[in-house]
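Engineer: Model the following, please.
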Amino acid sequence: MLNREIINWYEFNKRDLPWRNTTDPYKIWISEIMLQQTQVVTVVDYYYRFINRFPTIKDLAFADENEVLNLWQGLGYYSRARNLHQAAKSVVADYNGVFPDSFEEILKLKGIGVYTASAIAAFAFHLPHAAVDGNVNRVLSRIYGVSESTNSPNGKRVFQSLAEELMSDAPPHIYNQAIIEFGALQCTPKNPSCDSCPLQVQCFAYINKQQDAFPVKKKKVKITDRYFYYLFIYSDDQFLLQQRGDRDIWRKLFEFPLIEANNKLELVDLIKTKEWLSVFKDSKLEITNHISRKVHKLSHQNLHIEFVHIKVETSDLNKFESILLVDKESVAGYPMPRPIEMHLASL
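Structural biologist: The predicted structure is shown next:
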C-alpha cells in the first residue's frame, strides 16, 4: 500500500527533530505553530529557547505578553505568539491546565485550525486524524493528479478526504509525520527527487511529466506596496521608540517614530511633509544618516523601508509625547519587528 511505502521511506530518511521525541501535546503545539510560515532549520533554536523559558503551558499562560513576543522576535507573524499566549490562558482557565485530548476541543483553542488540531491529535494522542499541510497537498496532488485548487473550499475537502483514505489503518502519528516529511524532503516544490522516489510508478505527475503543474493553486492575492520612513531620533546613547497600534501589521510591537507615504519620497520631500514638521516643530536637528534597506516582504505586502538618523539636543528628547526614551541596553526588553531589530544590530 502507498501509506506503507511512505512510512518505510520515512524510517530511513526522517530528520531527528526535538518535537518528534515527545508526545507532550504542549510541546507539539508550540512546534506546529512555529513551523507555520517558518523553515525547520530556523525553528529548532527558537523551539528550544521557548520551551526552556516556558516549560509548561501554565508557565506560558502566566507570562507577560511582551516577554512572549520578545522571545518570538525574529520568527515574524506575531499573531501566532499572541494566539499561543491566549490559548494557554484558556487551557488553564477552562481545562485546569491540562491540554485537551480530543480533536474537537483542541480546535476550539485560539489560533488553532483544522491542520494544527489534526497534527496535535495524531502526534500526541495517536487519534486517527489526517494532518494536511502544503507538503501533503503537494504529494497527494502529484500522485493522484488532482486538478482541484489546494486553497479552494472544495479543494480542501478533496485533499482532506484523500489524506484520510491514504492513512487508512496506518498508525496516525507515524503516517502523518511520514507524508509531511516526504513532501518536505523528497517531493519538494521545485526539482523533486523523482529518480529516487519509491512512488514513481504510481505517480500521475511523474508518469505524465507534469511535476511542475501540481499542486494547482488559485491566483494569489494582490501584493500592496507600502513606504515606511523610520526616524531614528537620538542624542548621545538615547533614542526614541513608540508602540504600534493594534489594527495593522506588527500589532503593538515597538518601532522608531514612523512616517508612512503612498509612494517613494526623496529626503528633500520627506522633510517637507506635515508629519515631519509635526514631529520636530521647533527642535534643533541634524540629519546624520539616510539608509535604504531591501524590500521587506510579508505575505500580502512589500515594505519599502528607509531609516533617517536624526540627532537632536538632549533636552529635546523629552519633548516628544507618547514616545519612549531608551538606550541600547534597555531596548532588549521591547519586542520589535524584524527590520527594526536588524537595524539596531547594525549600529
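Engineer: switch to C-alpha atoms for all contacts and neighbour counts from now on
Structural biologist: Will do.
Engineer: Which helix runs longest in the protein?
Structural biologist: helix 79-95 (DSSP state H).
Engineer: Residue 7: which element?
Structural biologist: Assigning secondary structure by DSSP states H and E places residue 7 in helix 2-13.
Engineer: Output the contacting helices and strands for that helix.
Structural biologist: Judged by 3 or more CA pairs under 8 Å, 6 or more residues apart in numbering; DSSP states H and E, helix 2-13 is in contact with helix 153-167, helix 172-185.
Engineer: So which of those helices is the most surrounded?
Structural biologist: Mean neighbour count, computed with mean count of other CA atoms under 10 Å, is highest for helix 172-185 among the helices and strands packed on helix 2-13, reaching a mean of 22.
Engineer: Quick one: the strands in the stretch 151-300 of the chain, in order.
Structural biologist: With DSSP state E, counting those that start in this stretch, the ranges of strands along the stretch 151-300 of the chain come out as 224-235, 238-243, 254-255, 258-261, 285-292, 296-297.
Engineer: Out of those, the one nearest residue 183 is which?
Structural biologist: Set against residue 183 and scored by CA to CA, the strands of the stretch 151-300 of the chain come closest in strand 296-297, at 24.9 Å.
Engineer: downstream neighbour of that closest one in the secondary structure list?
Structural biologist: Counting by DSSP H and E, what follows strand 296-297 is strand 301-312.
Engineer: Just the buried positions in that next one, please.
Structural biologist: Buried positions in strand 301-312, judged by neighbour count with 16 or more other CA atoms under 10 Å: 301, 303, 304, 305, 306, 307, 308, 309, 310, 311, 312.
Engineer: Verify the contact between the fourth one and residue 231 for me.
Structural biologist: Right, the one you point to is residue 305. No - between residue 305 and residue 231 there is no contact under CA atoms under 8 Å: 10.9 Å.
Engineer: Now list whatever residues contact both of the two.
Structural biologist: Common contact partners of residue 305 and residue 231 (CA atoms under 8 Å, 6 or more residues apart in numbering): none.
Engineer: just the buried residues of strand 301-312 now: which is nearest residue 183?
Structural biologist: Using CA to CA, residue 301 comes nearest to residue 183 of the buried residues of strand 301-312, at 27.5 Å.
Engineer: what's the closest non-adjacent residue to the closest one?
Structural biologist: Sequence neighbours aside, residue 224 is the residue nearest to residue 301 in space, at 4.7 Å (criterion: CA to CA, 6 or more residues apart in numbering).
Engineer: can you put the helices and strands packed on helix 2-13 in CSV and add distance to residue 93?
Structural biologist: Output for the helices and strands packed on helix 2-13, formatted as CSV (distance: least, CA to CA, whole Å):
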stretch, distance to residue 93
helix 153-167, 32
helix 172-185, 28
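Engineer: picking up where we left off before, helix or strand right after the helix holding residue 7?
Structural biologist: helix 25-35.
Engineer: one step back: with mean neighbour count and distance to residue 184 added, can I get the strands of the stretch 151-300 of the chain in CSV?
Structural biologist: What follows is the strands of the stretch 151-300 of the chain, written out as CSV (neighbours: other CA atoms under 10 Å; distance: least, CA to CA, whole Å):
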stretch, mean neighbour count, distance to residue 184
strand 224-235, 19, 29
strand 238-243, 20, 38
strand 254-255, 22, 35
strand 258-261, 16, 38
strand 285-292, 12, 35
strand 296-297, 12, 23
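Engineer: now the other sequence, so there's something to compare against:
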Amino acid sequence: MTNVLAVAEHRRGDLRDVSYEAITAGRELADEAGGELHVAVISGDTDEFSERLNREGVDRVHTVDYGEEFNHDVYHQAVTQLFDAVDAGYLLTPNSVNALDYIPAAANALNLPVVTDVIDLDGGDESLVATREMYGSKVETTTELDTGRAAVTIRGGEWPATEDGGDAAVESFDADIDESAVRSTVTGFEEAGGGDVDISDADVLVSVGRGIEEEENLDLIFDLADALDATVSSSRPIVDNDWLPANRQVGQSGKVVTPDVYIAIGISGAVQHVAGMKGSDTIIAINTDPNAPIFDLADYGVVDDLFDVVPALIEEFGG
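Structural biologist: The predicted model follows:
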C-alpha cells in the first residue's frame, strides 16, 4: 500500500485549475497503489482553499498556514515534512514554474527519483511507468521505475478536473518552518511579456494561426472575440511575427489551455500546437484545407475561407 501526496497550487489568491487535475491523477495513482490520496495546500487562504479542494476521491486535505504566496524555502520544508507525516510514497504536483522550483530540492531531501511533465501514469506500490512526450510532442516515451517512491509533475490538460462532492477530513499541519532558512520573499507580481490576459483562465478562446495572412486582419479576430465574449490566443507563427505577445501563444512552447470552447481559425494543427489545447472541452476548426490535422481533433469543422466565415459569425453573435 502506497499513499499519494498531491500538492495544490494557487496564485494571487486563486487556486489554479491544474490543482483539480492533480487530484484526478493522484486518485488514479492511489487506486493503483492501494493507498490513500492526501492533498496539501500551503500558504494563502487555506480555509477557503481546503473547502474547494475537498473533492471526490480525496481522503484527507492538509493545510499549512504560513505566508500568503509561494515561497521555495517554505514549500520545501513543509512538503518534505508532510510527505513523511502521511507516510506517502508518491509526491505529485503540477508541472509548473513553482513546482519545478522546489520539487528537485524536496525530492533530493526525500531521496526520490523525479519524473517531470508526465501525461500518463501507470503504477502500483512497487513500480511506476510514466509517459512523457519528446521532440515537439512527436514521440511518446515511457520511464519505468522499479520503486513505489517518486516525485512526479503532471502536464496540465491531460487529466480532467475532479468532481465536487468530497467528504474528506481537513487537518491543519503544524510544519516546523525554520525561518532562518527562508531566504526569499515575494514582493509583487509582474506579467511576463507585458501581458494583460491569462489565456489559461479563459472559458472561450478564439485562436488564430498563419491563415490570417496579415497583421491588419487580426482586427477581424478581435471583433469575433468581442461578439463571443471570448479571449484571443494564437499559434506560434503569430507570436514569431510579433503580431501578438508571447502570453497569447498556445502550444508546447506557449501555454496549455483547457477552455470550454476553443475556436481554431486558420490553424493547421501541428503537434506542437495541439499539445497545448487538446484538453479543451469543445474544439471548433475553421480552415480551407480539408486535410488539415486540426480536423482530426475537432468536434466541429468548417472547411471554408475564414474571411467569409468569421464575418458571418460576427453578424450572427454580435448583433
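Engineer: what's the TM between chain one and chain two?
Structural biologist: After superposition, the two chains reach a TM-score (TM-score structural alignment, normalised by the length of structure 2) of 0.24; 132 aligned residues with a CA RMSD of 6.8 Å.
Engineer: sorry, back to before: ok and the helix holding residue 7 of structure 1 relative to helix 172-185, angle-wise?
Structural biologist: Counting by axes from the mean of the first three to the mean of the last three CA atoms, to 10 degrees, helix 2-13 of structure 1 lies at 70 degrees to helix 172-185.
Engineer: any idea of the angle helix 2-13 of structure 1 forms with helix 153-167?
Structural biologist: Angle, helix 2-13 of structure 1 to helix 153-167, by the same axes, to 10 degrees: 80 degrees.
Engineer: which ones are touching the closest residue to residue 233 of structure 1 other than its chain neighbours?
Structural biologist: Of all residues not flanking residue 233 of structure 1 in the chain, residue 310 sits nearest, at 4.8 Å (CA to CA, 6+ apart). Contacts for residue 310 of structure 1 (CA under 8 Å, 6+ apart) come out as 231, 232, 233, 234, 285, 286, 287, 288, 289.
Engineer: What's the separation between residue 310 of structure 1 and residue 124 of structure 1?
Structural biologist: As judged by CA to CA, to the nearest Å, residue 310 of structure 1 and residue 124 of structure 1 stand 53 Å apart.
Engineer: quick one on the thing from earlier: quick one: closest of the strands of the stretch 151-300 of structure 1 to residue 58 of structure 1.
Structural biologist: Nearest to residue 58 of structure 1, of these and by CA to CA, is strand 254-255 at 26.4 Å.
Engineer: tell me which strands and helices the closest one is in contact with?
Structural biologist: Looks like strand 254-255 of structure 1 contacts strand 238-243 (3+ CA pairs under 8 Å, 6+ apart).
Engineer: Just want the angle from the strand it packs on to strand 301-312.
Structural biologist: Using the same axes, to 10 degrees: strand 238-243 of structure 1 against strand 301-312 is 140 degrees.
Engineer: now the end-to-end length of stretch 110-129 of structure 2.
Structural biologist: So stretch 110-129 of structure 2: terminal residues 20 Å apart, CA to CA.
Engineer: just stretch 208-221 of structure 2 next, same as before
Structural biologist: End-to-end distance for stretch 208-221 of structure 2, by CA to CA: 7 Å.
Engineer: Which of the contacts of residue 310 of structure 1 sits closest to residue 46 of structure 1?
Structural biologist: Nearest to residue 46 of structure 1 among those is residue 232, at 28.6 Å by CA to CA.
Engineer: re the thing from before, list the buried residues for the longest helix of structure 1?
Structural biologist: For helix 79-95 of structure 1, by 16+ other CA under 10 Å, it's 80-92.
Engineer: Kindly report the same for stretch 100-112 of structure 2.
Structural biologist: Neighbour counts using 16+ other CA under 10 Å place 100, 102, 103, 104, 105, 106, 107, 110, 112 of stretch 100-112 of structure 2 among the buried residues.
Engineer: quick one: contacts for the fifth one?
Structural biologist: Contacts for residue 105 of structure 2 (CA under 8 Å, 6+ apart) come out as residue 76.
Engineer: Can you name every helix or strand that the host helix or strand of residue 301 of structure 2 contacts?
Structural biologist: Here residue 301 of structure 2, judged by DSSP H and E, is contained in strand 300-303. Packing contacts for strand 300-303 of structure 2, counted by 3+ CA pairs under 8 Å, 6+ apart, involve strand 282-287.
Engineer: quick one, helices of structure 2?
Structural biologist: For structure 2, the helices defined by DSSP H cover 18-33, 46-53, 72-85, 97-110, 218-228, 236-240, 271-274, 294-297, 306-318.
Engineer: Any chance of these in a markdown table with distance to residue 130 of structure 2 as columns?
Structural biologist: A markdown table is the format used below for those (distance: least, CA to CA, whole Å):
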| stretch | distance to residue 130 of structure 2 |
| --- | --- |
| helix 18-33 | 11 |
| helix 46-53 | 25 |
| helix 72-85 | 20 |
| helix 97-110 | 17 |
| helix 218-228 | 38 |
| helix 236-240 | 28 |
| helix 271-274 | 20 |
| helix 294-297 | 24 |
| helix 306-318 | 40 |
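Engineer: For residue 94 of structure 1, list the residues it contacts.
Structural biologist: By CA under 8 Å, 6+ apart, no residues touch residue 94 of structure 1.
Engineer: how close does the spatially closest residue to residue 33 of structure 1 that is not a sequence neighbour sit to residue 261 of structure 1?
Structural biologist: Nearest residue to residue 33 of structure 1, sequence neighbours excluded (CA to CA, 6+ apart): residue 80, at 6.7 Å. Relative to residue 261 of structure 1, residue 80 of structure 1 is positioned 28 Å away (CA to CA).
Engineer: what's the answer for residue 241 of structure 1, then?
Structural biologist: 19 Å.
Engineer: Please apply the same query to residue 125 of structure 1.
Structural biologist: As judged by CA to CA, residue 125 of structure 1 and residue 261 of structure 1 stand 50 Å apart.
Engineer: Could you do residue 311 of structure 1 as well?
Structural biologist: Residue 311 of structure 1 sits 22 Å away from residue 261 of structure 1, going by CA to CA.
Engineer: same deal with residue 346 of structure 1?
Structural biologist: 25 Å.
Engineer: cool, and residue 60 of structure 1?
Structural biologist: As for residue 60 of structure 1, its distance to residue 261 of structure 1 is 38 Å (criterion: CA to CA).
Engineer: try residue 224 of structure 1
Structural biologist: From residue 224 of structure 1 across to residue 261 of structure 1, the span is 13 Å (CA to CA).
Engineer: got it, and residue 312 of structure 1?
Structural biologist: In terms of CA to CA, residue 312 of structure 1 sits 23 Å off from residue 261 of structure 1.
Engineer: okay, the angle between the longest helix of structure 1 and helix 25-35?
Structural biologist: On the basis of the same axes, to 10 degrees, helix 79-95 of structure 1 is oriented at 160 degrees to helix 25-35.
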